[in-house]
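Asker: I'll drop the sequence and a predicted model, then ask my questions.
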Amino acid sequence: MIEHYPSQALTGLTLAIATVLLLAWAYWRSRPTLPLPPGPPSEFLLGHSRVIPKENAAEVYAKWSKDYNSDIIHVRSLGRSTVVLNSADVARDILDKKGANFCDRPRFTLLEVAFDSMGWGKTLTFLPFGERWQMHRKFLQTSFSNTNVRQWHTLQITEARRTLQNILKKPETWETSLRRLAVAIVLQVSYGTQVLEDDDPYIQIANDAMYATGNGGVPANSIVDLVPFVRYLPDCIVRDWSLRFARQWRWAIKKLHDVPFAAAQAGNHRYDHYTDNSLAHHLLREYKYKESRGQEQQWSLDDIKGAAGAVFIAGADTTWATCVIFILNMVLHPEIQEKAQQELDAVVGSDRLPDFSDRPALAYIEHIVQEIYRWSPLAPLGIPHKSLHDDIYKGMLIPKGTSEANVSLLIVNVTRWGGYLISTRTVVYANAYAMAHDERVYKDPHDFNPDRYEAGEPFPVGNFGFGRRVCVGRFLADNSVWIMVATMLSVLRFCKKVSSDGKPIEPRVRFTNGGTCHPEHFDCVIKPRSLAAEALVNSD
């Protein structure tokens, strides 16, 4: 009799029956009546659940695109269809040309449960379309316009040169010095706080947050996204590593938001002349002014915290990772390093270090920076967008409430594209990795080759997003990367480490798996180009 079963067994049996019924219902509901885009073979009920990639997803989808000779790949899991787009043209057409319609975010369960509880819900990156998002975007877009970020040029030059001084003192801790560089710039921009030493506590706060974002899996690719109700079940039943990881590491994101903001509120700044221009200082000053006069507040304290926190983590994460990718490729390609240094010597000379006025004349340095962006996109599948109204693209209806590209597309009605069926509740990714490694656009795309741009190949697109969800801090981030690359090449030489038997050690090219992909640690040797170059940076 059932009443004699242990309660745990009864619960397990109930869940098993419910799961089978759900799978059967989802399978029946998702049966196509028109051709679907090609993809790997599927299984009854499970669909592609056992082959959908959990690691290196962008690379797997790019390979399937070649295997099935199609820019569009389809997979299905637990009733939900996923379509992966591997063309830059689609992302441009939808998100850039029709940006007003594709400016929303979907309500993905992993983002809602994990990242929102981690503290991301109040940041511009994940805010849904609405008055709050428009307010954040308008202010941040103006603050970080290509013109306004020039006020930070002196800061970026100063921090780049301070970073070189630290690397020359302790070359074995070069990665820590680069973390300090990234944190120092964005912390002064966002909170007006200085970070002078490589062991500053704020660096560890940023490190923990970067680990959380770099290892937490890809949004919309977990069991909780497919079956939302499992979010309420304990970890012992739902063995989903991405949800468990997010719950375990949400403290890191919370700390990144809370600690510097609390210091800004209390006035506990390590002040310098940049403090008055910082994002948090400006908004808090306005908030306190209105509060003292009983005026209605436009920005809540949570809004201010979210805006400043978004700048902090996004800038610290991308700047550091991009600089590490640069060093990795200089170690692997000494001939590129030498050519860049020849250009610097010819344009800048040997009696000073480069500054932003040199950028137009340093074409090869620019090509190196663009090749860093292309060779390894930091967010291979990006963050989902969602449409506000029905839209038709090349015969495909994209209904209201659907999400697309840099990123993902949630389709809530049956649609057609190029003769293919894109069925109900389809999620579509625009694969930034595939775009950057498209052999139709780039010759030998897996090679790191800055010369490709001199031959007429286009600069990469989409690294900072698309349309009205494009990264508002892209000009600041790009300036930080450029000045650091130019300054490092002026002063330093990057070489392979040599083993005890005198053989060079090849660096490992490995990346983390998450919403962002960070390069893993590798060994190298960093030394000054010359005594004169070393003296130049130390005299600054």
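Answerer: Received, thanks.
Asker: CA atoms for contacts and neighbours, from now on please.
Answerer: Fine.
Asker: what about residue 506, neighbour count?
Answerer: 14 (other C-alpha atoms under 10 Å).
Asker: How about residue 501?
Answerer: 6.
Asker: same check, this time on the one 3 residues further on
Answerer: Here the number of neighbours of residue 504 (other C-alpha under 10 Å) works out to 13.
Asker: Would you mind measuring from it to residue 326?
Answerer: Separation of residue 504 from residue 326 (C-alpha to C-alpha, to the nearest Å) stands at 19 Å.
Asker: what does residue 118 give?
Answerer: 30 Å.
Asker: Please apply the same query to residue 481.
Answerer: Residue 481 sits 9 Å away from residue 326, going by C-alpha to C-alpha.
Asker: Show me whatever sits in contact with both of those two.
Answerer: residue 369 (C-alpha atoms under 8 Å, 6 or more residues apart in numbering).
Asker: neighbour-wise, which of the two wins?
Answerer: residue 481 (24 against 20).
Asker: Am I right that the more buried one is in contact with residue 323?
Answerer: Yes: counting by C-alpha atoms under 8 Å, residue 481 touches residue 323, with 6.6 Å between them.
Asker: anything in contact with each of these two?
Answerer: Counting by C-alpha under 8 Å, 6+ apart, residue 481 and residue 323 have no shared contacts at all.
Asker: Show me where the stretch 201-350 of the chain has its strands.
Answerer: Assigned by DSSP state E, counting those that start in this stretch, the stretch 201-350 of the chain shows no strands.
Asker: For it, just list every one of the helices.
Answerer: 201-214, 223-226, 241-266, 279-292, 301-332, 334-347 (DSSP state H, counting those that start in this stretch).
Asker: Tell me the secondary structure at residue 392.
Answerer: State at residue 392, reduced to three classes by DSSP: H, G, I helix; E, B strand; the rest coil: strand.
Asker: Against that first model, consider the following:
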Amino acid sequence: MPRVKPWVQYHQWAEQYGSNIVFLEMLFQPVIILDSVQVALDLMEKRSNVYSDKPISIMDELTGWDWNLALLRYGPTWRGSRRYFHQYFNQNAVRQYSPVQLREVRSFLRRALEPHDSINFRSVSQIFSAIILNIVYGKEITSMDDEYVTIMERGSEAFALSKVPGAFWIDSFPWLRYTPTWFPGAAARKFGKISKPFVLAIRDLPFEHARQSMESTTDEPRIVHKLLQRITQFSDTMLYTTHEYYAKSATGTAYVAGVETSLNTTSWFLLAMAMHADVQVKARQELDDALGLERLPDFDDLDSLPYIRAIFMEVLRWRPAVPLGIPHRVMVEDEYNGYRIPKGSIVIANAWAMTHNPKDYTNPDSFDPDRFLKDGCINRDVLDPGIAVFGFGRRICPGRHFVKETLLLTFASILSVFDIQPAIGKDGKPVALDAESPGSGILSHPENLHCVLKPRSAAAERLIRESE
């Protein structure tokens, strides 16, 4: 991915910073791009009281995405929603979901035994959709044709399209929201009118269904049920609506963010493995030494699989799912090393630049998990790409612990029983693979997955079939 180019003006702030900070004036909006982890930590972590806001987006309002925890303005609503989210996705809480994670990852392994010309994005997505829908709402899905999944896909598509730079000008020219629908600038309003019902349904529909099922379910209460029980204390007060909104925002965000970023990262993993057979050989050797072909990996094995963890770290670094992060907004005027940062500036932590900095990662364009290893263990002297990829300060991804554990289990499980190979083209030869992303919006994903999963052996296939 090329570095971000200025639209109007380009100013290097200080020669001593090299390319660590870039200041742009984009249609009268100051935009600051941070290419350095240290500068991002100095500003977004150490001064999080100044850098925790999010930009005002008319497009988010028109499409209905302004309830999303990642996009909420900094304030009481964000704090209330995040508090509910953190309660069920903090590092100590996530292990309670391991039975559901194991079940759905192994269900994917069985689906992957079915004949296929190439890996299906939706089949991969089902891993994460099924996990999130179950632990959050108590909803079981058996295919990607489920109503909830269809709605989520439509809403997520609207989000991705609305974030394509230049697609809609309404955030730069707010007066366009008051123009007639036949006016050329009204495309954003038309797009929002189509998209908003799906986006609000992502937040509301599974929540309401879970509410209705509370009395009839005999299963262990899921997150929504626990939240509904918790907010009953406000039933007879004016605060009930507020806390219900917090609960819907928290659970809806878990549903969307947990699926999209995990799908994109797993897609990059599969593509990287198909392009690097030597990495698969090393991974299988580690897995065979730890497990043999007697069982599939589970969560208790992950700490003893440093090479699998190194693969996970390298996938995050090589192709971050959100390469430019989610923009922040400066709440009050600030100063950094003698330079003025105006109030209202947009601050972008450029995860791509941070994870491809040759000072931290030799040959950054190469896929090389060994860069994170030393003497058979994770080398703590090498910068962990998760620091850049999961965000900074108070707006760091609150679901990162859950995502890490799910992805590590997914990667280890697939590598333990499958060879990941390029698909065979119509000419009978392996398809040439590349690691380019077609996306021009906020998310990064492969253009296609021309890869196939082949059981490593008859013993591996038997292990998959017996995993139910």
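Answerer: Ah, there it is. The shown structure was predicted, so the numbers you read here are calculated from the model rather than taken from an experiment.
Asker: Need the counterpart of residue 424 of structure 2 in structure 1.
Answerer: Matched to structure 1 by TM-score structural alignment, residue 424 of structure 2 sits across from residue 498.
Asker: Excluding chain neighbours, what is closest to that match?
Answerer: Of all residues not flanking residue 498 of structure 1 in the chain, residue 504 sits nearest, at 4.3 Å (C-alpha to C-alpha, 6 or more residues apart in numbering).
Asker: list the contacts for the residue nearest the centre of structure 2?
Answerer: Using C-alpha atoms, centre = their mean, the residue of structure 2 that lies closest to the mean C-alpha position is residue 261, 2.4 Å off. Residue 261 of structure 2 makes contact with 321, 322, 443, according to C-alpha under 8 Å, 6+ apart.
Asker: Among these, which one sits closest to residue 19 of structure 2?
Answerer: residue 322 (20.1 Å; C-alpha to C-alpha).
Asker: Wait, that closest one touches residue 441, no?
Answerer: No: using C-alpha under 8 Å, residue 322 of structure 2 makes no contact with residue 441, being 9.2 Å away.
Asker: Looking at those two, which has the bigger crowd around it?
Answerer: A direct count of neighbours by other C-alpha under 10 Å for residue 322 of structure 2 and residue 441 places residue 322 higher, at 22 against 18.
Asker: can you pull the contacts of the residue nearest to residue 498 of structure 1?
Answerer: 496, 497, 498.
Asker: can you put those in TSV and add distance to residue 145 of structure 1 and secondary structure?
Answerer: Formatted as TSV, these follow (distance: C-alpha to C-alpha, whole Å; DSSP: H, G, I helix; E, B strand; the rest coil):
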residue	distance to residue 145 of structure 1	secondary structure
496	39	coil
497	41	strand
498	45	strand
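Asker: So what's the residue count around residue 97 of structure 2?
Answerer: Based on other C-alpha under 10 Å, the number of other residues close to residue 97 of structure 2 is 17.
Asker: what about the equivalent of residue 377 of structure 1 over in structure 2, distance to residue 466 of structure 2?
Answerer: Here residue 377 of structure 1 is matched to residue 320 in structure 2, going by TM-score structural alignment. Distance of residue 320 of structure 2 to residue 466 of structure 2, computed by C-alpha to C-alpha: 35 Å.
Asker: next one: residue 458 of structure 2
Answerer: Per C-alpha to C-alpha, residue 458 of structure 2 is found 12 Å from residue 466 of structure 2.
Asker: now swap in residue 330 of structure 2 and tell me
Answerer: Distance from residue 330 of structure 2 to residue 466 of structure 2, by C-alpha to C-alpha: 54 Å.
Asker: So the two - more neighbours on which side?
Answerer: Neighbours per residue (other C-alpha under 10 Å) separate residue 330 of structure 2 from residue 466, with residue 330 holding more: 24 against 11.
Asker: Surely the more buried one touches residue 347?
Answerer: Yes: counting by C-alpha under 8 Å, residue 330 of structure 2 does reach residue 347; the two are 7.2 Å apart.
Asker: rewinding a little: looking at structure 1, which of the contacts of residue 261 of structure 2 still make contact?
Answerer: Listed in the original numbering, the contacts of residue 261 of structure 2 still in contact in structure 1 are residue 321 (both residues aligned by TM-score structural alignment, their matches' C-alpha atoms under 8 Å).
Asker: Residue 151 of structure 2 - how many residues pack around it?
Answerer: 19.
Asker: To clarify, my last question referred to residue 318 of structure 2.
Answerer: Residue 318 of structure 2: 23 neighbours (other C-alpha under 10 Å).
Asker: Could you verify my assumption that it touches residue 355?
Answerer: Yes: Residue 318 of structure 2 lies in contact with residue 355 (C-alpha under 8 Å); the separation is 7.1 Å.
Asker: Identify the contacts common to these two.
Answerer: residue 364.
Asker: wait, what's in contact with the aligned residue in structure 1 for residue 174 of structure 2?
Answerer: Using TM-score structural alignment, the equivalent of residue 174 of structure 2 in structure 1 is residue 228. Contacts for residue 228 of structure 1 (C-alpha under 8 Å, 6+ apart) come out as residue 109.
Asker: which one in structure 2 is furthest away from the centre?
Answerer: Of all residues in structure 2 (C-alpha atoms, centre = their mean), residue 236 lies farthest out, 37.5 Å.
Asker: sorry, back to before: shouldn't the match of residue 424 of structure 2 be in contact with residue 505?
Answerer: Yes: counting by C-alpha under 8 Å, residue 505 is a contact partner of residue 498 of structure 1 at 5.6 Å.
Asker: Sounds good, over and out.
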